[in-house]
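**Q** Generate coordinates for the sequence data below:
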Amino acid sequence: MDEVARAFLLPSALIWCLAGWFAASRRGLSSSPVFAGCWLLALAGNLSLILAAELLVFYFGFALMTFAAYGLVVHQGSPQALNAGRWYLFMMFLGELCLFTAVALLAVAAGAATALGLASYHGLTLGLFAVGFAIKLGLVGVHTWLPRAHPVAPVPASAVLSGVMIKTGILGWWRVSEPHGPLLSDWGPWLMFLGIVTVFYGIASGLNSREPKTVLAWSSVSQMGLAALLAGLALTSPGAGHLAWLGIAWLVLHHGLAKAALFLGAGLFQDSQGKARGWIGLLLCLPALALAGAPFTSGWFAKAALDAAVIEAGQGAWLPWLLTAGAVGTTLLMARFLHSLWVTPEADGLPTRGPWLPWGFSIVCVLALPWTAWVPEHVRDMANGPLALLSALWPVVLGLALYMALFTRPATAIRWPWRPRAFGPRAAIPALLPGLVHVERRMHRWSVVGTLFMFVIALLLAALSLRISGPVA
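**A** Below you'll find the model as predicted:
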């Protein structure tokens, strides 16, 4: 139980407990032994990999969690769920193949079980780890499973998929790279670039979605881009590495709780009627504002932690402006989520008696998080003062104003020069970012995924033909 394990175990324990409580109170899930079995296996794998001290134990927990989660994705049994399950299984198989090969190469080289953080890595072995963890994290290019799996999975499964499971990708990379940070500085700029692209690609794709859970899935893609950016920053500037890893730990805690509250609340909202929908929608604004980084929320401190790492690294003025633009985009995404949720029709028949208590506890956790002792002192210092308040407030205000101008009904009365006459995200986003929809559709073709598979196979063959000598560290 080291500092890294504590940083990931706390949000994992909270989210698994709250989402499991929600599932146990949910009609159709509490009476399903298959769902319960897959849930408990995925939980066991998740906690095992967090507490693992050796690579083989870490891989076992990672694989158990990954393949048990397949049963959660396809639980509903609809054609859409089965199709999403095929994508999930194929992409996870690619990731597990990379991880297994990397772990096997290290085990053969060491001649025994290898402790996490003490292994000696070849560049190609690290590449295999990077591909496997990137698939789990949902970075752009290997993200295609994530926006498909979230909309079809039951609400509590989506909460743990987005709130906990995808973050094991950044945990794995932290375990294998952090002890050798100064020797891996060449990887830093590439990770930063990939993280920035993922942030804005997730925002643009989410604004082009109409289903609330799909918008949340794209939001997770965007937020995991921030995690990759921080990991790259830690490698690029070793002096800022400690602050960057602390920023990742806070991002994991903040994003996990906020996203779990949003998913659970979305499930309650869609099963409610009348005044209950109004109250749920109002309370959902709280985690949405936190994810957008509004002042006095957990997102405010997450942004402060990110800014502290950027300032310590001395990356210049361009990166803070990009991060501010990302905050504006996240606000747009949260407004899109709340709007798409509000316009969903009420459920037919009598409203389902929803499990309010676990969702209420998740909201309380989100609200209480900024005022706990877990906030590092340097993060509190960065968030203090009127200037910090203003820098956190104006991106949220700008994002809300942009959403009102581009995506709401009054905007249809204005003939904007940069958008076609058709109304809605599917019209506005292709006009603002030409070709995005076409690119995303092509990335979901089996031929493209097959090309990725062949690329991974080539990596594996190269790894097998490489002599086990000359490690990185």
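
**Q** Every contact and neighbour count from this point should use C-alpha atoms.
**A** OK.

**Q** Show me how far stretch 77-87 is from its chain's centre.
**A** Between the centre of stretch 77-87 and the centre of its host chain there is 21 Å, according to Cα atoms, centre = their mean, to the nearest Å.

**Q** Excluding its own residues, what touches it? List them.
**A** By Cα atoms under 8 Å, 6 or more residues apart in numbering, the residues outside stretch 77-87 that reach it are 70, 73-75, 144-145, 148-149, 152-153.

**Q** To compare against the first, here's the next sequence to fold:
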Amino acid sequence: MYETSVNSLLLLGVLWPLMLVPLLSLKKIRPITLSLAAWAGIPALFAALLVSPSIAHWNFPWLLLGMKIGLDATGTLFLLGSALLWSVAGIYTKAYFSKEDRQISFYSFFLLAMAGNFGLVISQDIFSFYLFFTLMSFASYGLVVFNKDKEAFDAGLVYIILVVIGEVMLFVAFLLLAQTSDVTSFESVRTGFINNPNKNLVILLLFTAFGIKAGIIGLHVWLPLAHPVAPTPASAVLSGAMINAGLLGWLRFLPLGEIISLYWAAGIILLGLLAQFYGVIIGLTQRNPKTLLAYSSISQMGIMTMLIGFGFYLPEHWKSILAGITFFALHHGLSKGALFLGVGMLGSTNKLQRYAIWLGLCIPALALAAVPYSSGMTAKFLLKSYTAYFAAPWSSILSVLLVIGTVNTTLLMIRLLYLVRPAAAPFGVSTSFSLLWPWILLLAGILSLPFSLDFSLKIMRELNALPFLYPLFLSIFITVFIRKIKKLQNIKPVPAGDIVLYYEKVLLFLIRNGKKFNFILLYYTRFLSFLTAKITKFSDKIAAWIK
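**A** A predicted model of the protein is given here:
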């Protein structure tokens, strides 16, 4: 009886935010509904803490093509991080918007996106995952354009275009997967990859579709556009929870641990490395803290992209690598969410308040910098240990690159703390206790994370922490060196979205010259048909002559 009641929290975690949305339209109970909306993530948080992954499974054969939800070890950590961040952001939202109409409008999209995020985490089949992933993606558009100014609508346009492209690619990939499997569960779909004649096409579609959400290099442009214009609680969940949905999609559907592919491994690892360094280079030029944090997310997701590449090269070690990716996603999501929420409270001119918040921001910033006895130290140790599985000299090269990546992340965090220093101009809204206390709880969660899991606690006890200080010292030295070079200080910030400008130019060029391209394409197609016919005719003559 107790187990059934506890497992019901999984359903409640998804249904509760959905049920609150229509209640927001009822004026008589609106104050109560708004109070409940602020705490809408709590059932899912309790589910992550109390539900046992081994027994938490629900089947609905009458719904869609057969719907299955449940939890496994990976889903539990993803749900824990997402639910904690959504809960904190929900409580934060109530104080962030002073007007009731703004709260109603924001919570309408916020709750739908929350339900979609929780739903895809606990989904155990491709159709329910697609349903919740789509709900989250389209509801998030309302969060991006919430302020209804030109910048918000421009960012929303880029976001929704990429979302639609990703949804179409994902739908096609799922149809191709369903053709080779009688069952739509994750395990059956991954196993079916081995005999799938369209294996490489499906991998490409899945990697690209989920890569849009994860912010892979080239498809990352929505992140630095959306984060600065979205309200602070929306930025926190966009970067801390929703971006991890793309990563979870890779883990659920790519044949990691099932097949070995040197080509996919090399390509994905290279993309991850490019994102890791590109995000830092562009991020260091930024002067808007939220834009810098967006590029930091791109860089951090580059590290997780690399690990996906590891899975294609080292299928025999995939279980170990999966544990590292999951912990890294939890660590990054909570830390990045705390940074966004903290930055959003720097609107006060009270120096004492600003100093207190700045010191609080140091906690997630140092965690991302992997200082000793932080969650970042555990995550970076796990990542570095996986490089030992590679043959020389790649093991040494990858290990060095990860250390350089840690230095780069630390440089970004130092830059962030400089931009939001107490003497800087106010940013965001003024601090209040209602904003402060949920953020403090999140900071406490970040501090306790490395000591909350058995394998992390074991690493803390056995690991020599001193080497993890070297990247911090090196980053401080580089920062001091840069501060003395005036030319480097006067570098203009790269426009948010960077290469989206080139995408726009190409699109406008195609639109303006569409008729010319149609004309060229028509004659090119006719030429190919003519050439194919001639080759076929010549081949038939050769075959007849041989006979």
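
**Q** Please state their TM-score.
**A** The TM-score (TM-score structural alignment, normalised by the length of structure 1) is 0.85; 431 aligned residues with a Cα RMSD of 2.7 Å.

**Q** May I ask which two of the contacts of stretch 77-87 of structure 1 are separated the most?
**A** His75 and Thr144 (19.5 Å; Cα to Cα).

**Q** OK, contacts around the aligned residue in structure 1 for Ser123 of structure 2?
**A** Using TM-score structural alignment, the partner of Ser123 of structure 2 in structure 1 is Ala52. Taking Cα under 8 Å, 6+ apart, we find Ala52 of structure 1 in contact with Phe58.

**Q** Also Ala294 of structure 1?
**A** Neighbour list for Ala294 of structure 1: 300, 392-393, 396 [criterion: Cα under 8 Å, 6+ apart].

**Q** how about a cut-off of 6 Å?
**A** Ala294 of structure 1 sits next to 300, 392-393 when contact means Cα atoms under 6 Å, 6 or more residues apart in numbering.

**Q** what about the strands in the stretch 201-350 of structure 1?
**A** Using DSSP state E, counting those that start in this stretch, the stretch 201-350 of structure 1 contains no strands.

**Q** Likewise for structure 2?
**A** Applying DSSP state E to structure 2 gives strands spanning 57-60, 67-70, 345-346, 427-428.

**Q** and the third one, how far from structure 1 on average?
**A** The one in question is strand 345-346 of structure 2. Its aligned residues in structure 1 lie a mean 1.4 Å from strand 345-346 of structure 2 after superposition (mean Cα distance after the TM-score superposition for structure 1).

**Q** what do you get for the last one?
**A** Compared with structure 1 after fitting, strand 427-428 of structure 2 deviates on average by 8.8 Å (mean Cα distance after the TM-score superposition for structure 1).

**Q** and that strand, what does it pack onto?
**A** strand 345-346 (3 or more Cα pairs under 6 Å, 6 or more residues apart in numbering; DSSP states H and E).

**Q** Pull up the aligned stretch in structure 1 for the strand it packs on.
**A** Against structure 1, strand 345-346 of structure 2 falls on residues 268-269 (TM-score structural alignment).

**Q** neighbouring contacts of the matching stretch?
**A** Contacting residues not belonging to stretch 268-269 of structure 1 are listed as 277, 354 [Cα under 6 Å, 6+ apart].

**Q** chain center to that stretch, what's the gap?
**A** The answer for stretch 268-269 of structure 1 is 22 Å, by Cα atoms, centre = their mean.

**Q** swap in stretch 335-348 of structure 1?
**A** 22 Å.

**Q** same check, this time on stretch 73-83 of structure 1
**A** Going by Cα atoms, centre = their mean, where stretch 73-83 of structure 1 is centred and where its chain is centred differ by 22 Å.

**Q** Read off where it ends up in structure 2.
**A** Mapping stretch 73-83 of structure 1 onto structure 2 (TM-score structural alignment) gives residues 144-154.

**Q** Can you get me the start-to-end distance on that stretch?
**A** With Cα to Cα, to the nearest Å as the measure, stretch 144-154 of structure 2 spans 10 Å from end to end.

**Q** OK, contacts around the counterpart of Leu314 of structure 2 in structure 1?
**A** Matched by TM-score structural alignment, Leu314 of structure 2 corresponds to Ser237 in structure 1. Ser237 of structure 1 makes contacts with Ala313, as judged by Cα under 6 Å, 6+ apart.

**Q** Same question for Pro11 of structure 1.
**A** Contacts of Pro11 of structure 1 (Cα under 6 Å, 6+ apart): Leu253.

**Q** Count the residues that sit near Cys362 of structure 2.
**A** Residue crowding around Cys362 of structure 2 was assessed by other Cα atoms under 10 Å; the count is 17.

**Q** What's it aligned with over in structure 1?
**A** Here Cys362 of structure 2 is matched to Cys285 in structure 1, going by TM-score structural alignment.

**Q** for Gly240 of structure 2, same thing?
**A** Using TM-score structural alignment, Gly240 of structure 2 pairs with Gly163 in structure 1.

**Q** Just give the nearest non-adjacent residue to its match, would you?
**A** Of all residues not flanking Gly163 of structure 1 in the chain, Gly256 sits nearest, at 3.9 Å (Cα to Cα, 6 or more residues apart in numbering).

**Q** Equivalent analysis for Ser205 of structure 1, please.
**A** Using Cα to Cα, 6+ apart, the closest residue to Ser205 of structure 1 is Trp218 (6.6 Å).

**Q** count of residues packed around the alignment partner in structure 2 of that neighbour?
**A** The pairwise alignment with structure 2 assigns Trp218 of structure 1 to Tyr295, based on TM-score structural alignment. Other residues near Tyr295 of structure 2 number 30, with proximity taken as other Cα under 10 Å.

**Q** try Leu116 of structure 1
**A** Leu116 of structure 1 is flanked by 18 other residues according to other Cα under 10 Å.

**Q** ok, the closest residue to it other than its chain neighbours - contacts?
**A** Once flanking residues are discounted, Leu116 of structure 1 sits nearest to Glu54: 5.0 Å by Cα to Cα, 6+ apart. With contacts defined as Cα under 6 Å, 6+ apart, Glu54 of structure 1 is in contact with 114-116.
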